[in-house]
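Q: Need a 3D model of the sequence below.
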Amino acid sequence: MAFLCRSAAMLLKPCSRAPAAMSALSAARLYSSGGQYEYILVDKRGEKNNVGFIQLNRPKALNALCDGLMTELGRALDSFEADADVGAIVITGSDRAFAAGADIKEMQNRTFQECYGGNFLAHWNRVSTVRKPVIAAVNGFALGGGCELAMMCDIIYAGEKAQFGQPEILLGTIPGAGGTQRLTRAVGKSLAMEMVLTGDKVNAHEAKQSGLVSKVYPVDQLVSEAVKCGEKIAANSKLVSSMAKEAVNAAFELTLAEGNRLEKRLFHSTFATDDRKEGMTAFVEKRKADFQDN
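A: The predicted structure is shown next:
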């Protein structure tokens, strides 16, 4: 959860109004009824506008994750969760940084009592509780909290210059938003332990080889490819997609026997949906299914 990019450390400023967005996204719609966002850009993408799109927007701080940004991210996710048209969500940053970590200046003087009593960083977990599939499109630095944020997503696509790391040890602390837990489950104990204990980074191709990311793309193609993936997911039954996501996530929590039982119950549950009937009927009739999400 730490910000640790030495070359940009002097650029990091406390949370304040973000500068104007890059021109390609300057006209992004203000999506939530909650009004304008300061630290993120929110839009809908895809030919059918069925992919929620969130871009972290603190460029001078390499998208360091301050409390205000994470609160706004939760609001945007809530809006997309409630939008019946949205079937998947993409979270991205800039070409230079997905998110270079948490805002250290914001947490530097916190006390143990404040952290423990206030359950510091608890609301950061909102990304992992969204029922709709979430895709991280990672370009540049994904360090500390940025790496943790990416790992909270269901799928990670990386630009070929992406770098992942948990460098909190170099600041005299440890990951606090799931880094030690999700990284270990993704890449195994040895690599996770090495990254956490040394603060060393891995590049995009090493991350793919280790299982941390599923695909690597050229920097300028990454976001469009992530949106295409979101469109594929959104074309399926949103109800059944949530069931499938629940089943896969359970594999990290349950024994094999318990997981198989849950999977079977969720599989059986699909037979109570109109979408299951439509999907199988369309297959038999050799046509494209027309899912209605019920």
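
Q: hey, let's count contacts and neighbours off CA atoms from now on
A: OK.

Q: where's stretch 95-114 relative to the chain centroid, distance-wise?
A: 18 Å (Cα atoms, centre = their mean, to the nearest Å).

Q: How about stretch 172-185?
A: On Cα atoms, centre = their mean, the centre of stretch 172-185 falls 15 Å from the chain's centre.

Q: how about this one, so we can line them up?
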Amino acid sequence: MTTLILREGADRLHVELNRPDVRNAINDDMVDELHAVCTSLEREPRILILTGTSTPERGVFAAGADIRQLLERGRDEALAGINSGLFIRIARLPMPVIAAVDGFAIGGGAELAYAADIRIASTRAVFGNPETAIGILAAAGATWRLAELVGEPLAKEILFTGRRLDAEEALRCGLVASVHEPDQLAAAADTVADRIAGQDPLALRVSKRVLAAPRDAHPLVDELAQAILFESDAKTQLMTRFLNRSQETR
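A: Prediction:
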């Protein structure tokens, strides 16, 4: 890996975006390497924690796509969905994805964060989508994910005016789940991952798939998914353990 730093764990994978000289701008190499990460996590499902390069002085998640490469792209590259295809793949990973955002998450960097299941932020985090200021649109997920995350009125203001959200605004509108001091962000991400890791893996994977199902697929998809889980060994073991603990505390 030349653009990412990976740290492996038994139940999680930490991936740090690592192009600090260009504020972690997302280029073709990073896209390819993130696809390789997805291949690994699809084969061996684990929690993914995405972070950017940070120092005590400055944090950067990702300051957008690489403008030099965007300048050279034309119609065919746009239709190929280079970044949007990657972010959809990340959003569809079997296990939950956590984005720990320290500093700027702008343009494509914000859209990468939007693709995560859970976002947490440092006090110096900033989110924004200024694509229309450079003659393009936020085509890697912001035009639909952002409205789902923060509501259509605020999404329109961000996309049409270039408005940026600081950490507290992001917390108030529900874009992030929590805000932490920069030196505590990594530990906070691991705490979230610890809570996820304490759940049944199959129930997590099925819950994530059901959450992503279209509205008109419910409740049938819920019932079919529950039918699978009701037959799992984990369900029997975990419920029995719960009942035994309840008996012991009486």
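
Q: Would you check the span in structure 2 matched by stretch 275-283 of structure 1?
A: Using TM-score structural alignment, stretch 275-283 of structure 1 corresponds to residues 234-242 of structure 2.

Q: hmm, who's touching that stretch?
A: Stretch 234-242 of structure 2 is contacted from outside by 200, 229, 230, using Cα atoms under 8 Å, 6 or more residues apart in numbering.

Q: hey, where'd the strands end up in the stretch 151-294 of structure 1?
A: 155-159, 163-165, 201-203, 215-217 (DSSP state E, counting those that start in this stretch).

Q: nope, the stretch 1-150 of structure 1 is what I was after
A: Going by DSSP E, counting those that start in this stretch, the stretch 1-150 of structure 1 shows strands at 40-45, 51-56, 88-92, 97-99, 134-138, 141-143.

Q: coming back round to it: out of the contacts of stretch 234-242 of structure 2, grab the one that's most surrounded.
A: Highest neighbour count within those, by other Cα atoms under 10 Å: residue 229, with 16 neighbours.

Q: My understanding was that it contacts residue 204; is that so?
A: No - the pair residue 229 of structure 2 / residue 204 is not scored as a contact, 10.5 Å apart, by Cα atoms under 8 Å.

Q: Spatially nearest residue to the residue nearest to the spatial centre of structure 2 (excluding sequence neighbours)?
A: The residue lying closest to the centre of structure 2 (Cα atoms, centre = their mean) is residue 116, at 1.4 Å. Using Cα to Cα, 6 or more residues apart in numbering and skipping residues adjacent in sequence, the residue nearest residue 116 of structure 2 is residue 97, 5.0 Å away.

Q: Overlap in contacts, residue 229 and residue 204 of structure 2.
A: Counting by Cα under 8 Å, 6+ apart, nothing touches both residue 229 of structure 2 and residue 204.

Q: Residue 163 of structure 1 pairs with which position in structure 2?
A: Correspondence of residue 163 of structure 1 to structure 2, assessed by TM-score structural alignment: residue 126.

Q: what about its match, how many residues close to it?
A: 24.

Q: same deal with residue 177 of structure 1?
A: 24.

Q: Alignment lookup: it to structure 2.
A: By TM-score structural alignment, residue 177 of structure 1 lines up with residue 140.

Q: Assess the claim that that match and residue 78 are in contact.
A: No - the pair residue 140 of structure 2 / residue 78 is not scored as a contact, 10.0 Å apart, by Cα under 8 Å.

Q: quick one: common contacting residues for those two?
A: If you check residue 140 of structure 2 and residue 78 against Cα under 8 Å, 6+ apart, no residue is contacted by both.

Q: before we move on, back to that, give me the distance between the residue nearest to the centre of structure 2 and residue 148 of structure 2.
A: As defined by Cα to Cα, to the nearest Å, residue 116 of structure 2 lies at a distance of 13 Å from residue 148 of structure 2.

Q: my read: the match of residue 163 of structure 1 touches residue 164, true?
A: Yes - under the contact definition of Cα under 8 Å, residue 126 of structure 2 touches residue 164, with a separation of 6.6 Å.

Q: For the equivalent of residue 198 of structure 2 over in structure 1, grab the count of nearby residues.
A: Aligned by TM-score structural alignment, residue 198 of structure 2 pairs with residue 235 of structure 1. When neighbours are counted by other Cα under 10 Å, residue 235 of structure 1 registers 17.

Q: same question, the one 5 residues further on
A: Residue neighbour count, defined by other Cα under 10 Å, stands at 19 for residue 240 of structure 1.

Q: just residue 140 of structure 1 next, same as before
A: When neighbours are counted by other Cα under 10 Å, residue 140 of structure 1 comes out with 24.

Q: residues in contact with the residue mapped onto it from structure 2?
A: Per TM-score structural alignment, the equivalent position to residue 140 of structure 1 in structure 2 is residue 103. Contact partners of residue 103 of structure 2, counting by Cα under 8 Å, 6+ apart, are 58, 59, 60, 61, 122, 124, 125, 126.

Q: Please list all residues in contact with the third one.
A: Which is residue 60 of structure 2. Neighbour list for residue 60 of structure 2: 20, 23, 24, 52, 53, 54, 101, 102, 103, 104, 105 [criterion: Cα under 8 Å, 6+ apart].

Q: Same list (those residues) but as TSV, adding distance to residue 159 of structure 2.
A: Formatted as TSV, these follow (distance: Cα to Cα, whole Å):
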residue	distance to residue 159 of structure 2
20	26
23	21
24	22
52	23
53	26
54	27
101	20
102	21
103	19
104	16
105	14
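
Q: Neighbour-wise, give me the winner out of those residues.
A: Ranked by neighbours (other Cα under 10 Å), these are led by residue 101, which has 35 neighbours.

Q: Okay, that one and residue 36 of structure 2: tell me how far apart.
A: 22 Å.

Q: Likewise for residue 177 of structure 2?
A: 28 Å.

Q: circling back: among the strands of the stretch 1-150 of structure 1, which comes closest to residue 253 of structure 1?
A: Taking Cα to Cα, strand 134-138 is the member of the strands of the stretch 1-150 of structure 1 nearest to residue 253 of structure 1, at 19.2 Å.
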